[in-house]
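Enquirer: coordinates only, sequence not included:
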């Protein structure tokens, strides 16, 4: 198992073309926790002007996997997750906080909360997700 530090985790994120496309940033990484952020811009919206649910799902998926990577190592993939949308996401930035709630040697269960931020206002909880990740044995490219 190759253990990641925050610098290596940022390099992994930077190798994801979709993450670069939407501007994903790794804010925190370590000890079962990962935090990711995406700047909100019009291209990420749906017809009512809120952030598209697919963007929230991507953010949850990536945050879950990065949090799991802190305990399972660098070769992890999402096994599945569910997301519940609570409120429309708007503002200037989305921030996902994911925390491992339980893990074995090869699998982790992770909880994630996504908040929208808008300057100095109190962040708004938009969605919650829970998922499982699995360590894979082969080297991922």
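Expert: Received the coordinates, thanks. Values in this document were obtained by computation on a predicted structure and should not be read as measured data.

Enquirer: for the rest of this, base every contact and every neighbour count on C-alpha atoms.
Expert: Noted.

Enquirer: the helices in this structure, which residues?
Expert: With DSSP state H, the ranges of helices along the chain come out as 6-14, 17-22, 53-72.

Enquirer: can you lay out those helices as CSV showing distance to residue 81 and mean neighbour count?
Expert: Rendered in CSV, the data for the helices of the chain read as follows (distance: least, CA to CA, whole Å; neighbours: other CA atoms under 10 Å):
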stretch, distance to residue 81, mean neighbour count
helix 6-14, 20, 15
helix 17-22, 19, 12
helix 53-72, 7, 25
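
Enquirer: distance to residue 83 added to those, as TSV?
Expert: Conversion of the helices of the chain to TSV gives the following (distance: least, CA to CA, whole Å):
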stretch	distance to residue 83
helix 6-14	22
helix 17-22	19
helix 53-72	7
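
Enquirer: use this one as the comparison:
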């Protein structure tokens, strides 16, 4: 365990200007997992009204990295990730839930499920991602 907690994770997220621009918030952090949420504002949509794929990729990247931080500590960087879009992201919010599936000394592998949330609170899986996060302090 890293000794990090949800309040610390929120401070880290709040210190990222791009995260602030998107209005991202971290709602769960610990035990190998992290959840990031973003409201489905109009300015985050593409021309067909769906949430832009770049917003989903951002959410996956940050959720994967925060989840890995629960295992590796605060000095982490994304080594790489892939994302598969399953259906257009519609709804009033986006939720990215990441979970570490393997941890080594220098890196962690995590997966992330991304859901859209409708006005009634129902979630629909819209994308899945997997990534490798590196311990930056061991580089």
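Expert: Received, thanks. Please read all numbers here as calculations on a predicted model, not as lab measurements.

Enquirer: which of the residues in stretch 96-115 of the first structure are buried?
Expert: Along stretch 96-115 of the first structure, these residues count as buried under the neighbour rule (16 or more other CA atoms under 10 Å): 96-100, 103, 107-115.

Enquirer: what's the most distant pair in those?
Expert: The span of these, defined through CA to CA, is set by 107 and 115 at 26.0 Å.

Enquirer: residue contacts, the residue most central in space within the second structure?
Expert: In the second structure, the centroid-proximal residue (CA atoms, centre = their mean) is residue 63; its distance is 2.1 Å. The contact partners of residue 63 of the second structure, by CA atoms under 8 Å, 6 or more residues apart in numbering, come to 34, 35, 36, 96, 97, 98, 112.

Enquirer: let's see it at 7 Å
Expert: 34, 35, 36, 96, 97, 98 (CA atoms under 7 Å, 6 or more residues apart in numbering).

Enquirer: got it, and residue 6 of the second structure?
Expert: Contact analysis of residue 6 of the second structure by CA under 7 Å, 6+ apart lists 28, 29.

Enquirer: how about residue 71 of the first structure?
Expert: Taking CA under 7 Å, 6+ apart, one finds residue 32 in contact with residue 71 of the first structure.

Enquirer: can you check the one 3 residues further on too?
Expert: Listed by CA under 7 Å, 6+ apart, the contact partners of residue 74 of the first structure are 2, 3, 4.

Enquirer: now residue 95 of the second structure
Expert: For residue 95 of the second structure, the contacting residues are 35, 36, 37, 38, 114, 115, 116, by CA under 7 Å, 6+ apart.

Enquirer: nearest residue to it other than its sequence neighbours?
Expert: With sequence-adjacent residues excluded and distances taken as CA to CA, 6 or more residues apart in numbering, residue 95 of the second structure is closest to residue 37, at 4.6 Å.

Enquirer: give me the neighbour count for the one you found.
Expert: Counted with other CA atoms under 10 Å, the burial measure for residue 37 of the second structure works out to 22 neighbours.
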